[in-house]
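Enquirer: Just need the structure, nothing else, for what follows:
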Amino acid sequence: MVRKRVWKSIDLFAGIGGIRRGFDNAFRDEIETVFVSEWDVYAQKTYSANYPGSVIYGDITLKETKDEIPAFDICLAGFPCQAFSLAGKRMGFNDDYKGVCRGTLFFEVAEICEKHKPAVVFCENVKGFKIHDKGRTFAIVKQTLENIGYKVYAQILNSKDFGVPQNRERIYIVAFRNDIDSSSFEFPQPFPAEEQIENYLLKIREEKPVPAKYYLSDTYMATLRRHKEYHRARGHGFGYEIRDWNSIAGAIVCGGMGRERNLVIDKRQKNLVPTTHIKGEINKEGIRKMTPREWARLQGFPDDFKITLADVHMYKQFGNSVTVNVIQAIAEKIKEILDLNKKRKYVRRAPRKNEPK
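Expert: Okay, here's the model as predicted:
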C-alpha cells in the first residue's frame, strides 16, 4: 500500500480563506494547512467560522510569529493589493499604512520561503501589479523569487472565464523550486462563460425575496443619479450601474462604489416598508444592491460558507477576497506538476520502519 502524499501548506495574508478553499478543492485530502496568518480581526472571525480549530496568527512581520511556522511544502500568499491597485494611489513598495509598509510585505513572503524552501510559492494580486512603476515592481518580485531558487510563472486571468459572472482580472504568480521539473506547467485555459447574473444568482437564490434593507431609497438614488450625471458631463465613466440580469457583474470591490456599481432590479419584494433608518422611501423601481451571499457566489464560495458578521464586514471581506474557481483551476495545474515529480526524493519520502512500501 502506498500512502498518499499530503502536502503541507501555509496560508499567509489569509483573509477569509479563499485561496485555501481553491487549493483544498483541487488537492482534496492531499493537502493540510499547518499555519495561518491574518491580522484583520474580523477576517479572523470569518476564517475561524469556516475553518474551525484554526490557530490564526497576526502580524507576520514579527519574528515571534515567523518562529511559529513549521516545515511546509506550499506557500499561499495573497499579499495586500492596495499598494498596487489601479483604484488606489499605486504607491507600491513605498506605500505606508498605519505604520506598516504594505508594499514590502512581499519580502516577508520571500524571507519565509528562503528559509523553508517550499516546493511551490503561490501569490495573487491586482492586475495593476504587473504594470506598476512601468513593470519594475513585478520585475523585482520575479527577480527576488528567482534569486532564492525558484522558476517563476505569471499570468493575468479573468474570473468571468472560469464559471462565475464577474469581470475580475487579477495576476497570479506561481513559483516552483528549481529542483522540481516545472517545464510542462501551464496556466489553465479559459472556458466559455455560460453563466450570467440571472442564471448564477437567481437559480440558487433563497425562495423568499431579498429583504427590504437591500433596496435603495429614492433619496439615495437621486444622489447617485446626480453624481453620475456630474461625471458624465465631464466625460468620465464614474457612477452607479444597474446590471442586466443577462450580463455579468463588474468586479466587486470593498470600498468606494463597490456595491453601487453592481445594482440590480428585483421586483419580488413587495413590502417596501423600510427596516433600517433611511432618508426618504424605498424606491419603487425595484433597484437594490446585491447581498453579501450573492457577492460570495460571485467569488465562487459555496452556499454553505458561513456568513456570521454584519454586512459591512462581509462586503469588505468578499470584495478583498479571491475568486475560488480561478484559484482551484490554477491549483489543479500545480498539482499536475507535483504529481509528475513524485519520484523525486523530495516529493516521495522513504517508508517508515515497518510501513508497507
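Enquirer: From now on I want contacts and neighbour counts done on CA atoms only, so please keep to that.
Expert: Noted.
Enquirer: Where do the helices of the stretch 101-250 of the chain begin and end?
Expert: With DSSP state H, counting those that start in this stretch as the criterion, the stretch 101-250 of the chain has helices at 105-116, 136-147, 197, 218-232.
Enquirer: what packs against the second one?
Expert: Using 3 or more C-alpha pairs under 8 Å, 6 or more residues apart in numbering; DSSP states H and E as the contact criterion, the elements in contact with helix 136-147 are helix 105-116, strand 150-158.
Enquirer: and I334, helix, strand or coil?
Expert: Classification of I334 by DSSP: H, G, I helix; E, B strand; the rest coil places it in helix.
Enquirer: correct me, but it touches F185?
Expert: Yes. The criterion here is C-alpha atoms under 8 Å, and I334 meets it with F185 at 7.3 Å.
Enquirer: More neighbours: which of these two?
Expert: Shown here are I334 and F185; by other C-alpha atoms under 10 Å, I334 has more neighbours (24 against 15).
Enquirer: any idea how far G319 is from that one?
Expert: 26 Å (C-alpha to C-alpha, to the nearest Å).
Enquirer: again, but for K115
Expert: Separation of K115 from G319 (C-alpha to C-alpha) stands at 32 Å.
Enquirer: Between the helices of the stretch 101-250 of the chain, which one is closest to G256.
Expert: Nearest of these to G256, taken as C-alpha to C-alpha: helix 218-232 at 12.5 Å.
Enquirer: Tell me how far the closest one lies from the chain's centre.
Expert: Distance, stretch centre to chain centre, for helix 218-232: 31 Å (C-alpha atoms, centre = their mean, to the nearest Å).
Enquirer: Could you do stretch 200-215 as well?
Expert: Its chain's average C-alpha position is 24 Å from that of stretch 200-215, according to C-alpha atoms, centre = their mean.
Enquirer: Mind listing what's buried along that stretch?
Expert: For stretch 200-215, burial by neighbour count (16 or more other C-alpha atoms under 10 Å) applies to 200-201, 205, 210-215.
Enquirer: I'd like a version of these in CSV, one that adds distance to V324 as further columns.
Expert: Listed next are the buried residues of stretch 200-215 as CSV, based on distance: C-alpha to C-alpha, whole Å:
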residue, distance to V324
Y200, 15
L201, 16
R205, 19
V210, 24
P211, 27
A212, 29
K213, 28
Y214, 25
Y215, 28
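Enquirer: this one as well, want them side by side:
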Amino acid sequence: MNASDTHDFTFADLFAGIGGIRRAFEGAGGRCVFTSEWNKFAMETYRANFTKDESRSDHSFVGDITGITPRAVKKHDVLLGGFPCQPFSIAGVSKKNALGRAHGFADPTQGTLFFNVKEIIAAKRPAAFLLENVKNLKSHDRGRTFEIIEDQLRDKLGYHLQSRVVNGKGWTPQNRERILIVGFREPTTFNLNTLDLPAPESGPKVDKILHRKGEPLIPHDAGRYFDPRTGRVDPKYTLTENLWTYLQDYAAKHRAAGNGFGFGLVRPGMTTRTLSARYFKDGSEILIEQRGLRPRRLTPRECARLMGFPDDFIIPVSDTQAYRQFGNSVVVPAIVDVANAMRPHIVSALAASSDRVA
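Expert: Prediction:
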C-alpha cells in the first residue's frame, strides 16, 4: 500500500512496527513523511509494503528514535505512535516483577520512550496525535502512570486530550483491548468516546480468518502456509506430541492450583485470546482445533488476518519474526475507523492554521 500523490495532511509514524497505524491514516487521506522503527526485521516488512518511500524526497526513515533530537524529526501535521507497551502490559509487569526488574516509567529503557514522544510533540506542535498502548496503561501503578501522561500532554503541552479503551473484537475475531489517546492542539468537537464503533459481541468469528479449500492463492505467499487445492495447512503448524502433552499437563497443574493459566483452544465459531509477541514460542494462547489431529498454531497469514491486514500485505520474514510483528501490531480496521473520524477535524484544524505541512 502506498500513499497517493495527493493528501489532506502529513503524519509521522513513530514506533512504526509493520505499519498498521500508517495504513489507517493513509486511507484517511494522510501522507507519511517520517518513519521511525528500530527493529531490523520489522523494518524489512515495513519497507516491503511501503516500497515507494525509498525514492521519495519528502520521506525520512530513521531507526532508534532515542538516537536523534526532536529537531531532526521532519515537521508533520499529525503524530502517530504505538509506543512500546511491555513496561505497562499485565504480562510484562508480571514478568518484570518476577525478575525483580523495574516496570512502567521506572523501566530505564522502554518506559522512557513516552517522554521521547512528548518531546517531539513539544518541539513540532502537530495539529493532532494518536497514541496507542495496552489497556493496562490506564491502571498501571494505581493510575499514577496515566496521570503523568495526562499531565504532560494536557497540562504541560496544552493539548485537548481524550482516551478510550477499544476492543478489536468488533472488527476481527480476537479479544484485544487497547487504549487510544487522541490529542488536538486546538479545541475541537471530535469526541472519541461517542464514536459509534462495532460492538465486540457482534464481531466475526475465527472461521473468517482460517485457510480453506479453494481459497485464492496469494502470489507472494507462494504456497508457504497451506495447499489451497486441499485446504490442508502445512503440518509444521500442528503441535508436536511432546509440546501438546506439555501444554495439557501445564494447564492441569494450574487448574489444580486454582489458577486460570492454560492454552486457548479455538473452534471455528469462537473468538480468540489476544495474540501476543510471544506466540512464536508455543502458540498456546491461540490453538486451532483439528478433527482427528493435535491442535495447530495459526499460520502467519492467519495472524495477519486476525489483526485486520488484507491479503495483499507482504510477509517477507521468517515465521518467528512474523509472529512477533503481528503480536505487536494494531487491529488495523479499528484504527481505520478512528482515523476516518479524526480526518475532518484534522482538515478543519489545518484550514484554520497557517502552519500546515505541504
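Enquirer: How close are the two chains, by TM-score?
Expert: Overlay of the two chains. TM-score (TM-score structural alignment, normalised by the length of structure 1): 0.84; 321 aligned residues with a C-alpha RMSD of 2.2 Å.
Enquirer: sorry, back to before: mean neighbour count and distance to D96 of structure 1 added to the helices of the stretch 101-250 of structure 1, as TSV?
Expert: Converted to TSV, these look like this (neighbours: other C-alpha atoms under 10 Å; distance: least, C-alpha to C-alpha, whole Å):
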stretch	mean neighbour count	distance to D96 of structure 1
helix 105-116	17	11
helix 136-147	16	16
helix 197	21	37
helix 218-232	14	30
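Enquirer: Tell me the residues of structure 2 aligned with stretch 133-141 of structure 1.
Expert: Aligning stretch 133-141 of structure 1 against structure 2 (TM-score structural alignment) gives residues 141-149.
Enquirer: and what of stretch 227-246 of structure 1?
Expert: With TM-score structural alignment applied, stretch 227-246 of structure 1 matches the range 250-269 in structure 2.
Enquirer: cool, stretch 307-317 of structure 1 as well?
Expert: Counting by TM-score structural alignment, stretch 307-317 of structure 1 falls onto residues 315-325 of structure 2.
Enquirer: Now do the matching stretch: everything it contacts.
Expert: 17-18, 41-42, 44-45, 48, 220-221, 276-280, 299-301, 303 (C-alpha atoms under 8 Å, 6 or more residues apart in numbering).
Enquirer: Buried ones only from these, please, as a ChimeraX command.
Expert: Only the buried entries of these go into this ChimeraX selection, using 16+ other C-alpha under 10 Å:
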select :17,18,41,42,45,48,221,276,277,278,279,280,299,300,301,303
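Enquirer: returning to that earlier point: do you know which of the helices and strands packed on helix 136-147 of structure 1 lies nearest R225 of structure 1?
Expert: strand 150-158 (29.5 Å).
Enquirer: Can you give the contact residues for the closest one?
Expert: For strand 150-158 of structure 1, using C-alpha under 8 Å, 6+ apart, the contacting residues are 127, 142, 145-146, 167-178, 182, 187, 326.
Enquirer: let's go with 7 Å and repeat that
Expert: Applying C-alpha atoms under 7 Å, 6 or more residues apart in numbering, the contact partners of strand 150-158 of structure 1 are 127, 142, 146, 167-178.
Enquirer: Just among the residues you listed, which is most surrounded?
Expert: F176 (26 neighbours).
Enquirer: give the contact list for that one.
Expert: By C-alpha under 7 Å, 6+ apart, the residues touching F176 of structure 1 are 119-121, 150-152, 182.
Enquirer: what lines up against V121 of structure 1 once you look at structure 2?
Expert: When structure 2 is aligned by TM-score structural alignment, the residue opposite V121 of structure 1 is F129.
Enquirer: unless I'm mixing things up, that match is touching D77, no?
Expert: No. Under the criterion of C-alpha atoms under 7 Å, F129 of structure 2 makes no contact with D77, lying 8.5 Å away.
Enquirer: Which one of the two is surrounded by more residues?
Expert: A count of neighbours by other C-alpha under 10 Å puts D77 above the other of F129 of structure 2 and D77, at 27 against 23.
Enquirer: Please look at that one and F9 and confirm they touch.
Expert: Yes. Assessed by C-alpha under 7 Å, D77 of structure 2 is found in contact with F9 at 6.0 Å.
Enquirer: between these two, what contacts are shared?
Expert: Common neighbours of D77 of structure 2 and F9, using C-alpha under 7 Å, 6+ apart, do not exist here.
Enquirer: The spatially closest residue to H116 of structure 1 that is not a sequence neighbour and I10 of structure 1: what is the separation?
Expert: Of all residues not flanking H116 of structure 1 in the chain, A71 sits nearest, at 6.3 Å (C-alpha to C-alpha, 6 or more residues apart in numbering). Look at A71 of structure 1 and I10 of structure 1: by C-alpha to C-alpha, they are 9 Å apart.
Enquirer: of all the contacts of strand 150-158 of structure 1, which two lie farthest apart?
Expert: N167 and N178 (34.2 Å).
Enquirer: related to what we said a few turns ago, out of the contacts of stretch 315-325 of structure 2, list just those in helices.
Expert: Counting by DSSP state H, the contacts of stretch 315-325 of structure 2 place 41-42, 44-45, 48, 279-280, 300-301, 303 in helices.
Enquirer: What is the neighbour count of F191 of structure 1?
Expert: Counted with other C-alpha under 10 Å, residues neighbouring F191 of structure 1 total 10.
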